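Asker: coords below, sequence missing:
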């Protein structure tokens, strides 16, 4: 299934998502690698098999194998980090935040692609997973590495639409039960 077929499979009540899915996958502020890596990492974070397969199929033509692996790694590592750091940020006992995480996360330092791109994908996944601490950290890095606010906004728009499309497919699958 392609993204175009995915758009066509969305129910009528999700017409805005159909339009948005087509629009957010075009950006003057992101490179093709940044855009498609964001879309792939976001699909993986949103966890709907139909959405993952459609975006992965279209991203395959846009991303090198190294970039595909790095986008997958961003979704994987942030799946762990977002839970851990969201906890340390939200729990009342702030001593947890000063304790070493003792979690392996070397892929962040050596992602196999441009570090700014990997950080952008990590930011998008962090937005989906709702970790404010991680969003702040990754947003600062990508801005320091030259990605504009417009580029950041485009990445977050991709994450939000991909997540909403995945949630819609999850809901439709549950209702069809």
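Answerer: Sure thing, it's come through. Everything numeric here is computed off the predicted structure, so don't read it as measured data.
Asker: When you work out contacts or count neighbours from here on, use the C-alpha atoms and nothing else.
Answerer: Fine.
Asker: Show me what the helix or strand residue 56 falls within is packed up against.
Answerer: Per DSSP states H and E: residue 56 is located in helix 49-60. When contacts are defined as 3 or more Cα pairs under 8 Å, 6 or more residues apart in numbering; DSSP states H and E, helix 49-60 sits against helix 3-9, helix 32-46, helix 149-176.
Asker: Most tightly packed of those?
Answerer: Stretch with highest mean neighbour count among the helices and strands packed on helix 49-60: helix 32-46 (a mean of 28; mean count of other Cα atoms under 10 Å).
Asker: putting a second one here so we can go through both:
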């Protein structure tokens, strides 16, 4: 199933999402790889099978196998890091923040794609997972690597719409 076909399954109360899902996948501020890597990583982070399959099917024509693997890796590594770093940031005992994480995360250093793209995908997943510390860190890296504020905003718009569509689909399944 494609995103367009999936869009047709959304209920009337999600009309804004129906319109936004197509609109956010177009950007003058991001490359096709950045757009589709963000969409794929965001769909994986949003955890809805139908949406993930639809995004992956459409992303297949836009992303190289290496970029697809890197987008999946961004979702995977941020799934771990966002929990760990959100805990160390939010817990009252600030000694945790100074302790070494002792978690393997070598993919961040060698993602197999342009580092700015991988960091952008990590930023989008961090936004979905609600880790402010990770959002700050990844936003700084992507801005330092030349992605504009408008590009960052476009990536977060993709993540927000993908996540909202996943929530609607999950809600529809729960009510079925």
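Answerer: Perfect, I can see it now. Every value quoted in this text rests on a predicted model; they were computed, and no experiment measured them.
Asker: average offset between the helix holding residue 56 of structure 1 and structure 2?
Answerer: Mean deviation of helix 49-60 of structure 1 relative to structure 2 after superposition (mean Cα distance after the TM-score superposition for structure 1): 0.2 Å.
Asker: still on that earlier bit, any chance of the helices and strands packed on helix 49-60 of structure 1 in JSON lines, plus distance to residue 141 of structure 1?
Answerer: JSON lines is the format used below for the helices and strands packed on helix 49-60 of structure 1 (distance: least, Cα to Cα, whole Å):
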{"stretch": "helix 3-9", "distance to residue 141 of structure 1": "30"}
{"stretch": "helix 32-46", "distance to residue 141 of structure 1": "15"}
{"stretch": "helix 149-176", "distance to residue 141 of structure 1": "11"}
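Asker: Which among those is found nearest to residue 26 of structure 1?
Answerer: Between residue 26 of structure 1 and those, the shortest gap by Cα to Cα is with helix 32-46, which sits at 7.8 Å.
Asker: helices and strands around that closest one, which ones?
Answerer: On a contact count with 3+ Cα pairs under 8 Å, 6+ apart, helix 32-46 of structure 1 meets helix 49-60, helix 65-90, helix 115-129, helix 149-176.
Asker: Dead centre of structure 2: give me the residue that sits there.
Answerer: For structure 2, the residue nearest the mean C-alpha position is residue 42 (2.9 Å; Cα atoms, centre = their mean).
Asker: ok, now which ones touch that residue?
Answerer: The neighbourhood of residue 42 of structure 2, defined by Cα atoms under 8 Å, 6 or more residues apart in numbering, consists of 75, 121, 124-125, 128, 158-159, 162-163.
Asker: before we move on, what about residue 111 of structure 1?
Answerer: Counting by Cα under 8 Å, 6+ apart, the residues that residue 111 of structure 1 touches are 70, 73, 118.
Asker: Secondary structure class of it, three-state.
Answerer: Residue 111 of structure 1 carries the three-state label coil when classified by DSSP: H, G, I helix; E, B strand; the rest coil.
Asker: From the chain's centroid, how far away is stretch 81-93 of structure 1?
Answerer: 20 Å (Cα atoms, centre = their mean, to the nearest Å).
Asker: buried stuff in that stretch?
Answerer: Of all the residues in stretch 81-93 of structure 1, those buried under the rule 16 or more other Cα atoms under 10 Å are 81-82, 85-86, 88-89.
Asker: Same list, these, but as CSV with distance to residue 175 of structure 1 please.
Answerer: Output for those, formatted as CSV (distance: Cα to Cα, whole Å):
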residue, distance to residue 175 of structure 1
81, 32
82, 30
85, 34
86, 31
88, 36
89, 36
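Asker: Looking at those, which one is closest to residue 10 of structure 1?
Answerer: Nearest member of the buried residues of stretch 81-93 of structure 1 to residue 10 of structure 1, counting by Cα to Cα, is residue 82, at 29.1 Å.
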